[in-house]
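1. predicted model follows, preceded by the sequence.
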Amino acid sequence: MFPIRLVAQAGDRTRVIPVGSAGPLDADPADLAADVAVLAAEVAELCRTAEQPERAGAVQALPRPLRTPAKVLAVGVGAADEGGWRAAGAAAVRAAKDDEPLAVVLPTEAAPDAVRGLAEGLWLGGYRYTDGVQPPRAAEVELVVAHPDRYAAALDAARAAARATWLARDLTNTPSSVKNPAWFAARVLAEAGRRPGLSATAWEPDRLAAEGFGGLLAVGGGSANPPRLVELSWAPPDATRHVVLVGKGITFDTGGISIKPVAAMQLMRKDMGGAAAVVAATLAAADLGLPVRVSTLVPLAENAVSGSAYRPGDVITHYDGTTSESTNTDAEGRLVLADALGYAVARLDPDVVIDLATLTGANAVALGARTAALYSHDDALAGALYAAGQASGERMWRMPLPDDYAEFLHSDIADRYSAPTQGGGSVMAAMYLREFLGDRVDRWAHLDMSAPSWAAAADGELSKGATGWGARMLLRYLSA
């Protein structure tokens, strides 16, 4: 990531001036320029003539040739809460050239949350997939504050969250011609190996078969790239709770025998967005030394079409010994999650289980492009995740788990259907998953984040492409 540092006085570089509802926010004159009064008047006049200059993320550019600073960006912070500062940071970095150093002048008594939001926005808005086509931004950004030491912890938190999101975005953006299950597993093991106290294991097909991971083997059975299960563990001695994270890791999804249309298949490299988020959050928890035990399970498979692919009507035996009748091979994500959830409950003794998955298109129909669906019977857990999502800018909305819908899961030849045709797509996917939680069903949450895992265009702190949704939210939750 490009460097961001805290300073007490701005250098000779493009200034970024925050704008609130009352105009440009007050700053220490020593942090600006010799002609501070003239500059302040110019920025105030620029804002007076602009339309809603205080709107979070609005940018007004003021060229000042042959003067210092030679350019000013007036950036709206809205209500000047953390989200407003995040939007301002993203807008500022997009308005600047890649090689253009910036100095963002904060109000004299800015809260630490302002620095956290601003830095997150700068890093997230400045992200681009390092595919060799576009050079990454490299120019430094200075955050000008009266007392830099006061904001060091806020900047560190922003850096950890942004680094996690960058990793999740990189993993999700990687083409599936590169990103098969073995590649993903090797990447996670390499990342874990660089962090003391973090352990990682990749289960290969022979072990998956011996242990009874029937859902994972069925979904991955049609591909030349066999499935994997990655188990990642952060277990500090001062841990006060044990959180299990599970992320759907379908590295490409054709739909299998129930094949997708071409348009629906085009972006299926993103179908492991949940896996990317839980891995990135776990690595960040280790980087920060958080006092919480985190066990992360990533079932990885490629859902392909071949003579060995599983079929509609097949009966699959899962890790917990129960069976599912496959009704649609394009409902593959829940089958691999079912094995991982059953393993988590039987072997890991979790206090809490949280799964993230790009699971259903119904999520987007119900909640749009920026909001995930949250399912849980645990009010406290649901509230904590919702609060973490609000703080991080990764929104979610709680959805029902109606007991009377359970009858729709009934199959004549197995314990349950994998994808019932009644009851609503996202709801029934969650109802199916809860069957594998056993005595942890009241300490479980499921996040269907298919829609917010991808952005069709830059939007606030989101860059076009993979958003890394969930990495920052989970890190906030684990840090609480």
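-> It's in.

2. use CA for all of it now, contacts and neighbours both
-> Will do.

3. now the element after the helix or strand containing L118, going C-ward?
-> Using DSSP states H and E, L118 sits within helix 112-125. Following helix 112-125 in sequence order, the next helix or strand is strand 141-144 (DSSP H and E).

4. and the contacts of the very next helix or strand once past that following strand?
-> Once the chain leaves strand 141-144, the next helix or strand it forms, by DSSP H and E, is helix 152-173. Residues from elsewhere that reach helix 152-173 (C-alpha atoms under 8 Å, 6 or more residues apart in numbering): 1, 6, 112-113, 115-117, 119-120, 123-124, 127, 129-130, 269-273, 276-277, 279-281, 283-284, 287-288, 465-469, 471-472, 475.

5. try stretch 134-149
-> 1-10, 28, 31, 98-110, 115, 126-128, 130.

6. run the last query once more with 7 Å
-> Here stretch 134-149 makes contact (C-alpha atoms under 7 Å, 6 or more residues apart in numbering) with 2-10, 31, 98-106, 108, 126, 128, 130.

7. so which of the residues you listed are in strands?
-> If you go by DSSP state E, those have 4-7, 102-105 in strands.

8. give me the buried entries from the residues you listed.
-> Neighbour counting with 16 or more other C-alpha atoms under 10 Å marks 4, 6-7, 102-105 as buried within these.

9. would you list these in a markdown table and tack on distance to A357?
-> Below are these laid out as a markdown table (distance: C-alpha to C-alpha, whole Å):
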| residue | distance to A357 |
| --- | --- |
| I4 | 32 |
| L6 | 37 |
| V7 | 41 |
| L102 | 37 |
| A103 | 39 |
| V104 | 37 |
| V105 | 39 |
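
10. quick check, nearest of those to A387?
-> Set against A387, the nearest of these by C-alpha to C-alpha is I4 (27.1 Å).

11. next up, a second structure to put side by side with the first:
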Amino acid sequence: MMNLEVKNFPGKGDALIYFIAKEKLKNDAKLKQLDALTKGALSQKIKLHLFEAGADEMVSIEMVSPYKHIVLYGLGKTSSVTQATLRNAVANAVRFSETLRASSATFFYQEEFKHIPLFDLGKSLGIGASMGNYHFDKFKGKETLKKAHRLSHICIYIEKAIPKELQEGLAFGELIAKGMQTASNLVNEPASHIHPIELAELATKIADSSKEKISVQILEKAECKKLGMGAFLGVAQGSIQDPKFILLKYSPTTHDKRLKAKKICLVGKSITFDSGGLSLKPPGSMEDMKTDMTGGATVLGIFQVLATNPFSPHEVWGVLPACENMVSGGSMRPGDIVTALNGKTIEVLNTDAEGRLALADAVSYAEKYIKPDIMIDIATLTGACMVALGKDISGIFGNDKSFIKQFLEIAKIEGEEMWELPLYKPYAKFLKSDIADLKNIANAGGGGAITAALFIAEFVNKTKWLHIDIAGPSFRDKPSNGVVVKGGNGVGVASIINLLKNSKPYNP
């Protein structure tokens, strides 16, 4: 599907994507070479369309040799080209090539990229090209697919010997994209096809493919009850689908004594469908509730990458409290009290605030039995986070400022929009119940994302902890842009993989 080859410029193929920086538009030697091949038609097209090579500007010309299409893609100023902007440009260019009905797309290594380290450059090209060519076609009929055009091949050419770092980065980028696509596919699947058991089966399949690098354990309902997971089981009790408490463990293959090897736990909210329970959602709010397991999908996407490439020096755990939140005669009622694994009692005033209940038992389990150095929970938790930040940005909370800062820097490199929100402790008083230790919603008159994070914090005692509320970016209802594809898009996969790969690995 994608290959890296040594070729002299301009090569040949179906569609050539040529990136050009704003300051090089008038004196770029290779652009002049392309213009000569088109007998001046390319420069005329640039002039006609007022093309200035600004960021994400495109102009194309058709029916030329040695390519059927030449696409000029503006990068803006070279100094503004980052790993994130490059992978988005590559993804958009691949997508544009499909609209031209090209069978293949060709890129060349260019001077505009030289300030990006070769491994990171290759990674960005791999992620961008793969996500630009991503489609969820599983449920489309033959006639529909006949009308859809798909690229069959993507070529990346370089005029000199291929550096090993570039090749390794490209392969790793493609692998990260496969993890993002695994998560995307799970989120895009309808709830009629994805239940807790399917998540458990995929976790088992990932472990089986890992050559013993990953182990899996599925805790069934009876064992969860024995452990005291009353909050998680309370959410699950209205569904005919049995809950599955899924545990994955990745063991690193190398044990370098210089490494500050950590135990890192990833907790993913995994509500495979959320009707709201007896606090029933209105129909419009229920339409996309197959996406309420996006956190768990992200964790599975990351473990898919770990199964293929044991890139992390750290011990990594995945915890997925998988269940449905449904309506039946057995459903949890508003006003019920449940007891979490750590012994805290919770008055459930709104059954649609169910994710925090499942996460309460998941993070309690992690603290008691896994004892991680670092814990990250990722969840489609609150509409309030979308009110605060919109649909493009995830909210981040945590109990360690330096860790929050580190993760935000990583997210910026990976092009994932995240913003720190305050874990404002005075609001914790709104979670106090008159008849139990806590209540699952706060009557604070606002700040719902904050009080939800504070609720989860009640179950974190010692661990360095990060909470990522992905309610906004978990499912994109707008057309694809860059590596953020329409529908499920693998939010969080790239940033967390970066953390697992590069998190302070050596002793000072």
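-> Yep, it's here. Values in this document were obtained by computation on a predicted structure and should not be read as measured data.

12. and the angle for the helix holding L118 of the first structure with helix 152-173?
-> Angle between the axes of helix 112-125 of the first structure and helix 152-173 is 30 degrees (criterion: axes from the mean of the first three to the mean of the last three C-alpha atoms, to 10 degrees).

13. coming back round to it: V315 of the first structure: which of the ones in strands among the contacts of stretch 134-149 of the first structure is nearest?
-> I4 (53.9 Å).

14. with adjacent residues omitted, what lies nearest to the closest one?
-> V141 (4.7 Å; C-alpha to C-alpha, 6 or more residues apart in numbering).

15. which residue in the second structure aligns with that neighbour?
-> Using TM-score structural alignment, the equivalent of V141 of the first structure in the second structure is I154.

16. quick one: map A346 of the first structure onto the second structure.
-> Per TM-score structural alignment, A346 of the first structure is aligned with K368.

17. P312 of the first structure too?
-> P312 of the first structure maps onto P334 in the second structure, by TM-score structural alignment.

18. which ones are touching that match?
-> 348-351.

19. now that we have those residues, which one has the most neighbours?
-> In terms of neighbours by other C-alpha atoms under 10 Å, those top out with T351 at 27 neighbours.

20. distance of that residue from L466 of the second structure?
-> Distance from T351 of the second structure to L466 of the second structure, counting by C-alpha to C-alpha, to the nearest Å: 24 Å.

21. swap in N185 of the second structure?
-> Taking C-alpha to C-alpha, one finds N185 of the second structure at 25 Å from L466 of the second structure.

22. how about the contacts made by the counterpart of F408 of the first structure in the second structure?
-> In the second structure, the residue matched to F408 of the first structure (TM-score structural alignment) is F430. Residues in contact with F430 of the second structure, defined by C-alpha under 7 Å, 6+ apart, are 442-444.

23. burial measure for the match of V141 of the first structure, as a count.
-> 20.

24. that one and K7 of the second structure, how far apart?
-> As defined by C-alpha to C-alpha, I154 of the second structure lies at a distance of 14 Å from K7 of the second structure.

25. matching residues in the first structure for the longest strand along the second structure?
-> Taking DSSP E as the criterion, the second structure has its longest strand at strand 315-325. Aligned using TM-score structural alignment, strand 315-325 of the second structure spans residues 293-303 in the first structure.

26. the matching stretch against the second structure, how far on average?
-> Once superposed with the second structure, the aligned residues differ from stretch 293-303 of the first structure by a mean of 0.5 Å; criterion: mean C-alpha distance after the TM-score superposition for the first structure.

27. so for that stretch, what gets flagged as buried?
-> In stretch 293-303 of the first structure, counting by 16+ other C-alpha under 10 Å, buried: 293-303.

28. could you do stretch 427-447 of the first structure as well?
-> Buried, per 16+ other C-alpha under 10 Å, within stretch 427-447 of the first structure: 427-437, 440-447.

29. ends of it, what's the gap?
-> Termini of stretch 427-447 of the first structure sit 11 Å apart (C-alpha to C-alpha).

30. now what about that stretch, what contacts it?
-> 334, 338, 341-342, 345, 351-357, 372-378, 401, 406, 418-420.
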